[in-house]
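# predicted structure and sequence below. I'll ask about it afterward.
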Amino acid sequence: MQLRRIIKLLENTYSGATWYGSNLCDVLTAISSSNPNASYNGGNSLGQILEHMIQWKKFVIEKINGNTNFIIEINSIQDWNRRKIYTTEEFIALIHEFKSVSEKLIEILKGENDELLNKEVPGKKYDFKTLLDGIVHHDIYHVGQLSLLKRG
């Protein structure tokens, strides 16, 4: 039952009804024609944020699949590709990749049950409930950033 709640949160954050503002699909549609290198005060660009989000979705998928070797060091290039300048084509590809990896994660989770939540994440000292709650929060945090950068 808890896993179904997390799946619903991921689905809503991705493409459903949210109480805090636009879902990710709506924001991605809105930013698709934006400058992928737009940032605020030299912070992370639209493209960098999106690539970062993709990496962490991949992290969750790899860990569910039992991959102990898939590691993202915080503030590494795998976490934040801060020097990357994106072309429009690369940005559109990132949007498609984000949608694909988000849908893949949701589908994988639909094949699991609540027992997953209590299992330790391979190579980590926390469980999947912590990781999955975290990826929901991560999406909500970054959808706000993407929305603000679109406005700027």
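Arrived safely, thanks for sending.

# going by C-alpha atoms from here, please, whenever you check contacts or count neighbours.
OK.

# tell me which stretches of the chain form helices.
2-15, 24-31, 46-64, 88-110, 115-118, 128-151 (DSSP state H).

# and here is the other one:
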Amino acid sequence: ELVLHLTTWERVIAHRMKGQALMPSDEENFPQVSVATDAAWREALQKLRTTHADLVQRVSSMNEAQLYEPVPGKDYDLNFMLTGAVQHAAYHGGQIALLKKIKQ
């Protein structure tokens, strides 16, 4: 669920960077895992990798002035949103690491 949640938010951020005021539904925000198989897990990881690579490419191609453009539908700029995205990924990455450690 955390990997799916991170994928959703990286997709939302990419859309917002393109000027789209996107807000995920509750179901999109924390998608339910319908099938917990190795194949479904690999697919979820691949979607996160692809979404993350797209986001990294978008951020890498920005100039400094673009960081201070407003986020559509929000009262903050891209710099604030991207800083929050890094914190969000680190937070959930820590949760995933703890869950992995508990499982071992």
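All right, it came through fine. What you are looking at is a predicted structure, and each value in this text was computed from that prediction instead of being measured.

# if we can go back for a sec, for residue 79 of structure 1, which of the helices of structure 1 is the nearest?
Taking CA to CA, helix 46-64 is the member of those nearest to residue 79 of structure 1, at 5.7 Å.

# helices or strands up against that closest one?
Judged by 3 or more CA pairs under 8 Å, 6 or more residues apart in numbering; DSSP states H and E, the packing partners of helix 46-64 of structure 1 are helix 88-110, helix 128-151.

# would TSV of the ones you listed with mean neighbour count be doable?
Compiled in TSV, these are given as follows (neighbours: other CA atoms under 10 Å):
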stretch	mean neighbour count
helix 88-110	16
helix 128-151	17
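
# just so I know, which of the ones you listed lies nearest residue 72 of structure 1?
For residue 72 of structure 1, the closest of those is helix 128-151, at 13.6 Å, according to CA to CA.

# about what we covered before: out of the helices of structure 1, flag the one nearest residue 78 of structure 1.
Of these, nearest to residue 78 of structure 1 by CA to CA is helix 46-64, at 7.1 Å.

# before we move on, the earlier item: I'd like the helices of structure 1 laid out as JSON lines, including distance to residue 79 of structure 1.
Output for these, formatted as JSON lines (distance: least, CA to CA, whole Å):
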{"stretch": "helix 2-15", "distance to residue 79 of structure 1": "21"}
{"stretch": "helix 24-31", "distance to residue 79 of structure 1": "20"}
{"stretch": "helix 46-64", "distance to residue 79 of structure 1": "6"}
{"stretch": "helix 88-110", "distance to residue 79 of structure 1": "15"}
{"stretch": "helix 115-118", "distance to residue 79 of structure 1": "24"}
{"stretch": "helix 128-151", "distance to residue 79 of structure 1": "13"}
